[in-house]
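Student: Fold the stuff below for me.
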Amino acid sequence: MKMVQTLETVKTEQEINLIDNVFTAAEAATIINDVLNAKINFHKIKRLSIKEGNENDACEYDNGRIQELLNEQQIAKEFFSQARIQGKKLKIKSKVYIGLEE
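Tutor: All right, here's what the predicted structure looks like:
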């Protein structure tokens, strides 16, 4: 029997090409709102989980991040509205970089 030795490569980084296309203003609004809503909900659930363990925790990071994302959502809404009025299409590119934290 022949033994084959392989080296297992340990991946320390990953890149995901999440979005890369041209969209109508309505399509772009749907995509971006869905992504923002997912992140907002993530922080809301995290905040709720923290509060269950310690009702006195102010959850400052999550509260601040939720507000930032809501502000970005409003800015995006206005941007998409302008694009829609002008009859423009929108190019969206989004890459996610993931790396191990030491």
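Student: contacts, neighbours, all on C-alpha from now
Tutor: Will do.
Student: secondary structure element for Phe79?
Tutor: In this assignment (DSSP states H and E), Phe79 forms part of helix 60-86.
Student: any idea how far the very next helix or strand once past that helix is from the chain center?
Tutor: Later in the chain than helix 60-86, the nearest helix or strand by DSSP H and E is strand 90-99. Relative to its chain's centre, strand 90-99 lies at 9 Å (C-alpha atoms, centre = their mean, to the nearest Å).
Student: Alongside the first, I'd like the structure of this one:
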Amino acid sequence: METNGLIKSDKIMQKIQLVQGEFTPSEASDVIMSLIDEKINFHHNQRLQKWEQNHKHDSEELEDRIKQLEKEKQKTREFIANAKALKKNILINGILEIAIVENLL
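Tutor: Model prediction:
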């Protein structure tokens, strides 16, 4: 059913199984670091776009998120190093939950 050009859907939430399985520490590092790096790059690009639109734009929120992700990378490195030292594999269950929401911006 269409309403004003928009598609009406009863489904407002979706789960995406992004990563699932057992990995060696090296494989787990590659997977997790790639995901975190991609998110960091996303925020760097957002910051640049905001700055190009307005050189006085306050990017503190984006900077804080980048710092938070860098801390998560470090914690992940330590966790993976521990698994490697124990000669153990790592189980990853990465689920993204997405939802349709009212515009907040």
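Student: residue range for the helix holding Phe79 of the first structure in the second structure?
Tutor: Under TM-score structural alignment, the match for helix 60-86 of the first structure in the second structure covers residues 60-86.
Student: which helices and strands sit right next to the helix holding Phe79 of the first structure?
Tutor: Packed against helix 60-86 of the first structure by the contact rule (3 or more C-alpha pairs under 8 Å, 6 or more residues apart in numbering; DSSP states H and E) you find helix 25-53.
Student: centre of the chain versus the helix it packs on, how much separation?
Tutor: Worked out by C-alpha atoms, centre = their mean, helix 25-53 of the first structure lies 8 Å from the chain centre.
Student: so what does that helix touch, helix or strand wise?
Tutor: helix 60-86, strand 90-99.
Student: picking up where we left off before, list the buried residues in the match of helix 60-86 of the first structure.
Tutor: 62, 66, 69, 73, 76-77, 80 (16 or more other C-alpha atoms under 10 Å).
Student: which one of those sits closest to Glu27 of the second structure?
Tutor: Glu27 of the second structure has its nearest neighbour among the buried residues of stretch 60-86 of the second structure in Ile80, at 10.0 Å by C-alpha to C-alpha.
Student: Good, we can wrap up now.
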